[in-house]
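# please find the sequence and the predicted model below.
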Amino acid sequence: MNSLSPTATSCGVAAIRLLEAYGVDLVFGIPGVHTLELYRGLGNSPIRHVTPRNEMGGGFMADGYARVTGKPGVCILTTGPGLTNAATPIGQAFSDSVPMLVITSVNARSELGMGRGRLHEITNQSNAIAPLVAFSQTILDPSELPEAMARAFAVFSGARPRPVHIEIPIDVLELPAAFPIRARLPLALPAPNRQAIADAAALLRTAGKPLTIVGGGALKAGAQVTALAEWLGGPVITTVAAKGVLRADHPLSLGSSMPSPATKQAIAEADLVLVVGSELSETDIWAENNLSFGGKLIRIDIDAASLTRDYHPDVAILSDAGAALDALLAELGAAPDRSARQARTAALRQEIETAIAQDRTAVKRKHVRLLEALRTALPEDGVVFTDMTQIAYTGNQAYPCFAPSTWHHPSGYGTLGFGMPAAIGAQLGKPETPVVALVGDGGLLFTVQELMTAVEEQLGLVILMWNNDGYGQIRDGLIQRGVPEIGVNLRNPDHMALARAFGCDAVQPDSLEALVEAVRAAPAKDRPTFIQVRQDAPFLD
């Protein structure tokens, strides 16, 4: 192995300097014997390092940080178990189009694929993680690192964002790095084709009953979505990923009501549907089959595969959502009088809200009472990260959002344990913004150790736990199918004592007013506030 002169920079140190050049200010990771050379670079770096208590928690933290800042979340992980512990959050980030850069070590070049039983060895670590990332690259020489890093940031800035994995063999980490430390120019997002814009505008002008579906690809295009909605005067549905892109209190908003049969009927009856930034996946539409479109279909998406999969649009626009909507608005010109359409939309909105409310079970009504209290307690820009838990499923429809990126649910991959560590990452990314993790008692224990990370970082975070003594959604499904309740009724710890043992404030409110007070008081503290609400709490009846 080559030795370094006192003034030379190793590949591991150069990797950190490249991160600095690309504007990275925070990384998540647990040091390992194979990543010491990367940590040499962190020793005198302006990049802040946060240590989770498990790499899975670190991956979720990077995800949450990316969602609220718009910058890639970065993890530095050791070979083998360091990466595989983070595979679940990497999969979640892939499913939800979250930019994440995962830099790992890997066994020495002479050992790759040999299966000799080396420490942390996977016979092909890159192949093991490849299905969960945009690309995985092994750096076989330090000179390859700048291009790999440039490719990663091109994915983050110029395409549908996905996680990227770069692995550096432990012998390469120690080699001299002679390349210049500089960031390459970011890629511009794709702009729309002029003819496609003209064709789409022609359909929009002649539509009598237009409807718009907005997905997570339009998170940065709220102003344009609102302007086009008002030009059309028709209803707007947001997927869960797009909650708040159009304010929930906007008269044209049908909210995230896609699972409602009344909403699906409205989609089928529209003579034109415009879909912006959504792949219309199973977890977007919650239907056994594809949506039924009775009229024309226009799709805008940054991902070519989404434009050609499952549905056959009359006009397909491959573009960044904001750029395409700007071009459409310019092509359409001044808005005509839409008062008649707006009246129809108001009636439809009332019909759908009534149908959803009538469909709620007694437990869902309890959910709504708590969610209304949480909405009261938070400012409009307050951020909620949820886990896979029944109250969050209710909240996907019932919790109103007034700004984008304020409600985050692990929709696609559906991972238990996401909510609390992702909220930690978000709080680190937006320290002045109130952040709440809304979790269930089952999901909390997947990543409960990250309470210690939140305490160590002195975060005024709220962890709001809905306790239904087990895996409630699965339990209900078993009961409905006549299957024995196996593995769903859990013995829980004393959550309040556990939270206090970690160093959190622990509160079990006896009223909704007390809940609101606890949530509002939390951001000013130098420690997390753990709030337990039991499903059988009398004040929810």
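Now that the structure is in, tell me what you want to look at.
# contacts, neighbours, all on C-alpha from now
OK.
# surely residue 472 meets residue 388?
No - the criterion here is Cα atoms under 8 Å, and residue 472 misses it with residue 388 at 10.5 Å.
# so between those two, which is more surrounded?
When neighbours are counted by other Cα atoms under 10 Å, residue 472 and residue 388 differ, and residue 388 comes out ahead with 24 against 19.
# against residue 354, how distant is that one?
26 Å (Cα to Cα, to the nearest Å).
# go on, residue 94?
Between residue 94 and residue 354 the distance is 36 Å, computed by Cα to Cα.
# try it against this one:
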Amino acid sequence: MSDPVTRPLGAQISHMLRARGVDVIFGIPGVHNQEMYRGIEEAGITHVLARHEQGAGFMADGYARASGKPGVAYVITGPGLCNVMTPMGQAYSDSVPVLVISSCLDETAARRGQLHQMKDQEIAAGTVCDWSCTAQTAQSAYGLVDRAMQEFATARPRSKHVQVPIAQLQALAPPAAAPVVPAQQAQHLKADLSSVVDQIKAAQKPLFIFGGGAARASDAARAVVAALGAASFVTYAGRGVMAPDDPLFFGAALARPDSAGIVAQADLVIAVGTELAEVDIWRDHLGHRAPMIRVDIDAEVLSDPQQAEYPVLMDAGIFLNALADDVTGAQGSSRWDAREVAKARASWRAEVDAERPGIVPICDALRSALPDGTMIYSDMTQFAYVAKEVWDMENPAHWHHPYGFGTLGYATPAAIGGAIARQGKPTLAIIGDYGFHYTMQELGVAVELGLSLPIILWDNGKLGEIEDSMVRAQIAPNAVIAQNPDFCKLAEAFGARAAAPETITAFQQAIKDAFAADGPTLIYVTPALTS
């Protein structure tokens, strides 16, 4: 390569990504995508070697949620792409900006039996992400990457997949053009929304519901609610948008069946940045009888079965900041009763404790032991299900969970990605015994990087939630118990620290010790934990 600017396309893609602000890539090299690795170090990008492509995808997801920047993963043709499809589906479901770049075979129609061959790799990936496209030229590859970056910045952020034929990755190519100027979204409410604002200001009993889309506008959301004297709920993904001590805050209790009765009391419902999906409310209809104003960046959400009378296609943060300016100084005369709010919250907390006994006190103990600003990644486990309902977050976007797609094995690798993005800031993982099996090998990455990462492993010795569901359905529990290893010895075999506290006090101390350690600590906890 006599021309220092001309490089194989695989290398140019890394340089292009670095020019667009990407400084970490998660992945695994193989003979099909090795050209993508030619330029990583030269471009100044840190590569994190996952132990499985699923782990790489979850790390990219966790990194994106923590940093607000796109998470990028490099994977090989065929099985590598298949392995990362679960994280792609999770990122799509939870609106996380993840870009997966893979190699692909040059030709598949007339040849069979090639290494890593799939019938249609592009279409397969497209079933779990926003879009999946093949770049047949260097300019096509550059254009697709820029398209992904623009959409991450201006539309609902969802996973994307770009694949490049092996021969193209190897071929010399000119560098990508300079980064394009990111598109700007309108920063003010349009005049035709004045009637919506007037309705909000005139409501006597307004109820706001904030989802994850409002997470980056919590200050404005709190200001709006305070000025109007409004009550509020948050979805699980919206926890932290509202201040826990707000006397008219109902918490993340929309999944409680009788929350529908609370919603029915409102004379105006304003849902901001939320799908109001099954995993948010666990019923077909929210329960409102009053008109609904629906604010979302995704037009599909605005046409869902909730049938909002006033759909507003707008970024939640832009809407809330503009609304906050408009209602500043308003003297909201709320008809909501703070005593009734407190009563409802206490009742719901008691219900959660009765449904899954013993977990609420452990959640309380964990919360009191955590440093300020801790970011938490949880898995599909009963510990997390309880915490999502009773644990009010001080800060938004600080508890991440595989909400929609609902995959097991998310928490450990996602927390690793989050810890990489948050160097020097506390990050924590919560995972169940069964989910830990899915991605336990990524513990080696945390050891390799020396991440001070506490991993709480909740072991109830079974698929507890599934067993409970079978019992409710009058099915004799079947296939819900698996032989577990000695998790502490397993962690130590990876080079991690391990602790198995038997009391609440010892549990809290183990958490503090783990944050001070120079590597990850697996903290093994069972329902037998006592005070």
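Happy to help now that I have it. Because the structure is a prediction, the values reported are computed rather than measured.
# circling back to that earlier point, more neighbours, residue 94 and residue 354 of structure 1?
Applying other Cα under 10 Å to residue 94 of structure 1 and residue 354 shows that residue 94 carries more neighbours, namely 24 against 12.
# just give me the match in structure 2 for that one.
By TM-score structural alignment, residue 94 of structure 1 lines up with residue 92 in structure 2.
# what's the helix or strand for its match?
helix 79-93 (DSSP states H and E).
# after superposition, how close is the helix or strand just after that helix to structure 1?
Per DSSP H and E, the first helix or strand lying C-terminal to helix 79-93 of structure 2 is strand 98-104. In the superposition against structure 1, strand 98-104 of structure 2 averages 0.5 Å from its aligned positions (mean Cα distance after the TM-score superposition for structure 1).
# got the angle for strand 98-104 of structure 2 vs helix 79-93?
Orientation note: strand 98-104 of structure 2 sits at an angle of 160 degrees relative to helix 79-93 (axes from the mean of the first three to the mean of the last three Cα atoms, to 10 degrees).
# what's near enough to touch the most centrally placed residue in structure 2?
In structure 2, the centroid-proximal residue (Cα atoms, centre = their mean) is residue 400; its distance is 4.9 Å. Counting by Cα atoms under 8 Å, 6 or more residues apart in numbering, residue 400 of structure 2 touches 65, 237, 375, 376, 377, 378.
# quick one on the thing from earlier: isn't the match of residue 94 of structure 1 up against residue 131?
No - counting by Cα under 8 Å, residue 92 of structure 2 sits too far from residue 131 to count as a contact (10.0 Å).
# next, show the common contact partners of the two.
Common neighbours of residue 92 of structure 2 and residue 131 (Cα under 8 Å, 6+ apart) are residue 159.
# secondary structure element for the counterpart of residue 280 of structure 1 in structure 2, which one?
Applying TM-score structural alignment, one finds that residue 280 of structure 1 aligns to residue 276 in structure 2. Assigned by DSSP H and E, residue 276 of structure 2 belongs to neither a helix nor a strand.
# again with residue 188 of structure 2
Per DSSP H and E, there is no helix or strand for residue 188 of structure 2.
# against residue 320 of structure 2, how distant is it?
According to Cα to Cα, residue 188 of structure 2 stands 10 Å off from residue 320 of structure 2.
# ok, these two, which is more surrounded?
residue 320 (25 against 13).
# now which residue in structure 1 aligns to the more buried one?
Counting by TM-score structural alignment, residue 320 of structure 2 corresponds to residue 325 in structure 1.
# name the nearest residue to its match, ignoring sequence neighbours.
Distances taken as Cα to Cα, 6 or more residues apart in numbering put residue 224 closest to residue 325 of structure 1, at 5.9 Å, once the chain neighbours are dropped.
# for residue 390 of structure 2, same thing?
Residue 390 of structure 2 sits nearest to residue 349 (Cα to Cα, 6+ apart), 6.1 Å away.
# residues contacting the counterpart of residue 37 of structure 1 in structure 2?
Counting by TM-score structural alignment, residue 37 of structure 1 lines up with residue 35 in structure 2. Residue 35 of structure 2 makes contacts with 8, 9, 10, 11, 169, 170, as judged by Cα under 8 Å, 6+ apart.
# can I get those in CSV including secondary structure, distance to residue 251 of structure 2 and neighbour count?
Compiled in CSV, those are given as follows (DSSP: H, G, I helix; E, B strand; the rest coil; distance: Cα to Cα, whole Å; neighbours: other Cα atoms under 10 Å):
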residue, secondary structure, distance to residue 251 of structure 2, neighbour count
8, strand, 53, 23
9, helix, 50, 30
10, helix, 48, 28
11, helix, 48, 25
169, helix, 50, 29
170, helix, 54, 19
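# can you add distance to residue 254 of structure 2 and give the residues you listed back as TSV?
Formatted as TSV, the contacts of residue 35 of structure 2 follow (distance: Cα to Cα, whole Å):
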residue	distance to residue 254 of structure 2
8	52
9	49
10	47
11	48
169	49
170	52
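# ok, these vs residue 253 of structure 2, which is closest?
Comparing those against residue 253 of structure 2 with Cα to Cα places residue 10 closest, at 48.1 Å.
# where do the strands sit along the stretch 401-541 of structure 1?
407-408, 435-440, 462-467, 505-507, 529-534 (DSSP state E, counting those that start in this stretch).
# swap that for the stretch 151-300 of structure 2, please
Going by DSSP E, counting those that start in this stretch, the stretch 151-300 of structure 2 shows strands at 160-165, 172-173, 206-210, 231-234, 268-272, 292-296.
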